[in-house]
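# kindly generate the corresponding structure for this input.
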Amino acid sequence: MDDNWESKNVGTQSVDRAQQGTTLGYLVAEANAMNAKPVSSLRSADVYPFGDRGFDVRAKLKGLVKSLKPNPQKRVDSLFKKYQISSIKSSIMESSAFHDWTSKVMRTYKTNPEAGEVLMVSTLTAHYGDDVVTKMLHEAKEMPRTKAVAVKLQEAQLINWMTTGQTADDVFKLLKLDGKTENVFDDPAFRTWMSYVSKLNQKNPAKPIAIDVLLKNYYELDLASMIVSSKNNAQEKKNTILAHILTDLQTMLFKRWKHDDVTPNMLAGMYNYRAKFTKETPYIVTRYATFYKQID
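Here you go, the predicted structure:
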């Protein structure tokens, strides 16, 4: 392939002409739906930050719609192969080959950098999988040399999931959070998932997507204890972002119990009957009793 290829066209995944209509139709529907109502989020951008552009979903989708054409993904894939990035065994994003690849793509998409970032994420995902790419990006954010590009690619990862129609359930599984036996909240991928859920909540702020997915994967009493335990650890480590996220989840769970007419006494009885008492149980029951008395 000619190394000097140039394209102002952009796609979010490798699609042929037959597939393009479906992808384009989805993007148009998403952009129109987001343009029809104001954007709100689960919390402020300070709680779920992926850079200053992290929640400008509407603008990105509209931009992708305008420029979507077939084959740009293949060109980015070809550059990935040319620089032999797949042969790098460790610290991929710190390598000179990765730097050369991203630089070439971004020069090509200098008038639409978000599109280039989404294409690169799609290529990386095809080679390594969503969970590995997520881990790679979290690790790269900790390194001064790769932090800037990692932040942009994290955001592009969320946009890529949205443009391909992934649900919160889908992404939970793609990140392999559904199979975790230890505390899921300690996995860096969980924060990525919550950032994605926040974007989905922009379309329907009243629907508690996160708690629905978690309750499909964990028994509610276990989930409550996990939330409190992880929140305490986050506060001790001064991880305010994770602490805020877990406080949100605790409130969502309490709202669910109250909606289901679970009284504090009933909750205590559930813990006793299920023999689920942990060191967090007294705190959970006490906090729920206070929450239960509040007027909606």
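
# rest of the way, CA atoms for contacts and neighbours
Noted.

# and the helices in the stretch 1-150 of the chain, which stretches?
Taking DSSP state H, counting those that start in this stretch, the helices of the stretch 1-150 of the chain run over residues 17-35, 57-67, 72-82, 96-108, 113-128, 130-141, 147-163.

# so for residue 278, which of the ones you listed sits nearest?
Among the helices of the stretch 1-150 of the chain, helix 130-141 comes nearest to residue 278, with 31.0 Å by Cα to Cα.

# coming back round to it: how about JSON lines for the helices of the stretch 1-150 of the chain, with mean neighbour count and distance to residue 218 added?
JSON lines is the format used below for the helices of the stretch 1-150 of the chain (neighbours: other Cα atoms under 10 Å; distance: least, Cα to Cα, whole Å):
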{"stretch": "helix 17-35", "mean neighbour count": "15", "distance to residue 218": "31"}
{"stretch": "helix 57-67", "mean neighbour count": "18", "distance to residue 218": "30"}
{"stretch": "helix 72-82", "mean neighbour count": "18", "distance to residue 218": "38"}
{"stretch": "helix 96-108", "mean neighbour count": "17", "distance to residue 218": "39"}
{"stretch": "helix 113-128", "mean neighbour count": "22", "distance to residue 218": "27"}
{"stretch": "helix 130-141", "mean neighbour count": "19", "distance to residue 218": "20"}
{"stretch": "helix 147-163", "mean neighbour count": "22", "distance to residue 218": "24"}
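
# this one as well, want them side by side:
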Amino acid sequence: MFNRVSIDDIFTRLSLNTAGNKIFEDPNLMTWAVFVTKVEKKNPEDIILAKLNSQYAPESLASMIEAAKKVSSTERFASVLQAQQRQVWFSTGESGDDIFKLLKLDETGTKLFESPQVTTWASYVDEFNKNAPNKKVSMLTLLARRYEEEDLVKMIEAAKKVPSTEDIAVKLQAELKASVGGGKSPENFFKMLKLDDTGEELFKSPAFPTWVSYVDHFNRKNSGEASSIFARLTKIYGEVKLAEMIETAIKTSTAETIAKRLQEQQNLRWLSKQKSPDDVFKLLKLDKLNSAVLSDVKLSAWLSYVKDFNLANPRKEESLLKTLTHQYKEVGAAKIIQQGKELSETKKLAEDLQVAQFTRWFRKGVSDDNIHKLLNVKTLDDPNMAIVDEYIKFYTEMMKTF
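Predicted coordinates:
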């Protein structure tokens, strides 16, 4: 009793009873802890934790200990206290669900992973399962009792992006894959996550990476039913719309990695079907756009394919100029290129194309005298006169080199 009175008295004399939630920032706490260690040789951690428990609500103390673990000067002390905290809870028969409520995590809603107490809870669930394997209950099972699967998936994805909760989220995601792997096809899982309601905003959904990860897991476990992510999405969106969505997503940092992976699968699929660049140009309906072709997002998909096609078929090398000329004829391609120079987003591409086109004409012997005939220009007010003027300038500069 004397020791107890002395310990409490020193705690008060050091003004620790008025330190509030900044007690771990107060150097007097360590002074008091050292004193307790000298007085209570056997279990000083019990005394320290009991005193702090008498001063603070469980959720507040858990949060303060978590914060103290992130500070080098208090990290070791806080870790010891947290371990003792877990031991006390386990010795009194507290379940993972009990501690969830004790820490008031049941009041956080979908903001669960924003609470610092969630790390304390997760560490206790691990400790409980380790010490009571016959009563083992996964974190996912405990959370599944409280959240709809769709909400939980989104919460886990968001938690993966925060360093303090990343490890917990990765573990939960692995448990989620294992739990749904027993019966749901990727298509059913897609619907369960309500990704079929996202429309063209699929890549923006926080649940999409989870689905991608699940498909990979499903394919490894079910080789007979394996199918690429691209193939599965093609069935849902069709090749044209999916290509457009992929190219848009590539420009978004949050979805770039997955989108590029899908683009690779897309190109491999077309290559395996021996599709020529002309075939893909038509497949993407780029042959119907006329002047809008250079600004269409699907052109990026086509250019990506041409790059892979040329690597696989060096003797059949294709180019955008060659395809534009084939699809829109010489004059049509020239008009598209000229109009593309008027838009800021296509200006550089159009200028490069025009140089390539003019170079080809020059090598074919088109001069400043017969360019009018090539472009069928008969009057000065002809819209193609601008192309004639541009070519004459180019031709004049080229002739200076001879």
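
# picking up where we left off before, turn the helices of the stretch 1-150 of structure 1 into TSV, including distance to residue 251 of structure 1.
Shown next, in TSV, are those (distance: least, Cα to Cα, whole Å):
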stretch	distance to residue 251 of structure 1
helix 17-35	27
helix 57-67	26
helix 72-82	42
helix 96-108	41
helix 113-128	33
helix 130-141	27
helix 147-163	25
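
# closest to residue 182 of structure 1 out of the ones you listed?
Nearest to residue 182 of structure 1, of all these, is helix 130-141, at 16.5 Å by Cα to Cα.

# circling back: for residue 178 of structure 1, find the nearest of the helices of the stretch 1-150 of structure 1.
Of the helices of the stretch 1-150 of structure 1, the one closest to residue 178 of structure 1 (Cα to Cα) turns out to be helix 130-141, at 11.7 Å.

# okay, the closest one sits on what stretch of structure 2?
Helix 130-141 of structure 1 corresponds to residues 58-69 in structure 2, going by TM-score structural alignment.

# and that stretch against structure 1, how far off on average?
Compared with structure 1 after fitting, stretch 58-69 of structure 2 deviates on average by 1.5 Å (mean Cα distance after the TM-score superposition for structure 1).

# what's that stretch in contact with?
21-22, 24, 52-53, 74-79, 81-82, 102-104, 116-117, 119-120 (Cα atoms under 8 Å, 6 or more residues apart in numbering).

# repeat that for stretch 166-178 of structure 1.
With Cα under 8 Å, 6+ apart, stretch 166-178 of structure 1 has contacts from 129-131, 134, 161, 179, 184, 189-190, 193, 196-197, 200, 209-210, 213, 217.

# ok, 7 Å please
Applying Cα atoms under 7 Å, 6 or more residues apart in numbering, the set of residues contacting stretch 166-178 of structure 1 from outside is 130-131, 184, 189, 193, 197, 213, 217.

# mark which of these are buried, thanks.
Those of the contacts of stretch 166-178 of structure 1 that meet the buried threshold are 130-131, 184, 189, 193, 197, by 16 or more other Cα atoms under 10 Å.

# which among those gets closest to residue 116 of structure 1?
Using Cα to Cα, these come closest to residue 116 of structure 1 at residue 130, 17.8 Å.

# list just the nearest of the buried ones among the contacts of stretch 166-178 of structure 1 to residue 80 of structure 1.
Closest to residue 80 of structure 1, out of all of these and judged by Cα to Cα, is residue 130, at 17.0 Å.

# return the distance of that closest one relative to residue 18 of structure 1.
The gap separating residue 130 of structure 1 from residue 18 of structure 1 is 25 Å, by Cα to Cα, to the nearest Å.

# same question, residue 175 of structure 1
From residue 175 of structure 1 over to residue 18 of structure 1 the distance is 29 Å, taken as Cα to Cα.

# same question, residue 105 of structure 1
In terms of Cα to Cα, residue 105 of structure 1 sits 25 Å off from residue 18 of structure 1.

# same check, this time on residue 126 of structure 1
Look at residue 126 of structure 1 and residue 18 of structure 1: by Cα to Cα, they are 20 Å apart.

# give me the secondary structure label for the aligned residue in structure 2 for residue 286 of structure 1.
Using TM-score structural alignment as the criterion, residue 286 of structure 1 maps onto residue 212 of structure 2. Following DSSP: H, G, I helix; E, B strand; the rest coil, we place residue 212 of structure 2 in the helix state.

# what sits against residue 212 of structure 2?
Taking Cα under 7 Å, 6+ apart, we find residue 212 of structure 2 in contact with residue 229.

# next: residue 252 of structure 1.
Contacts for residue 252 of structure 1 (Cα under 7 Å, 6+ apart) come out as 208, 211.

# name the element the residue of structure 2 sitting at the aligned position of it belongs to?
Residue 252 of structure 1 maps onto residue 175 of structure 2 when the alignment is built from TM-score structural alignment. For residue 175 of structure 2, the element it lies in under DSSP states H and E is helix 163-180.

# C-terminal to that helix, what's the next element?
Next along from helix 163-180 of structure 2, by DSSP H and E: helix 186-192.

# and that following helix, which stretch of structure 1?
Using TM-score structural alignment, helix 186-192 of structure 2 pairs with 264-270 in structure 1.

# report the distance from that stretch to the chain centre.
34 Å (Cα atoms, centre = their mean, to the nearest Å).

# contacts for that stretch, please.
Contacts of stretch 264-270 of structure 1 with the rest of the structure, by Cα under 7 Å, 6+ apart, involve 285, 288-289.

# out of these, who's the most crowded?
Within the contacts of stretch 264-270 of structure 1, most neighbours by other Cα atoms under 10 Å means residue 288, with 23 neighbours.

# surely that one meets residue 254?
Yes - applying Cα atoms under 7 Å as the test, residue 288 of structure 1 and residue 254 come out as touching, 6.4 Å apart.
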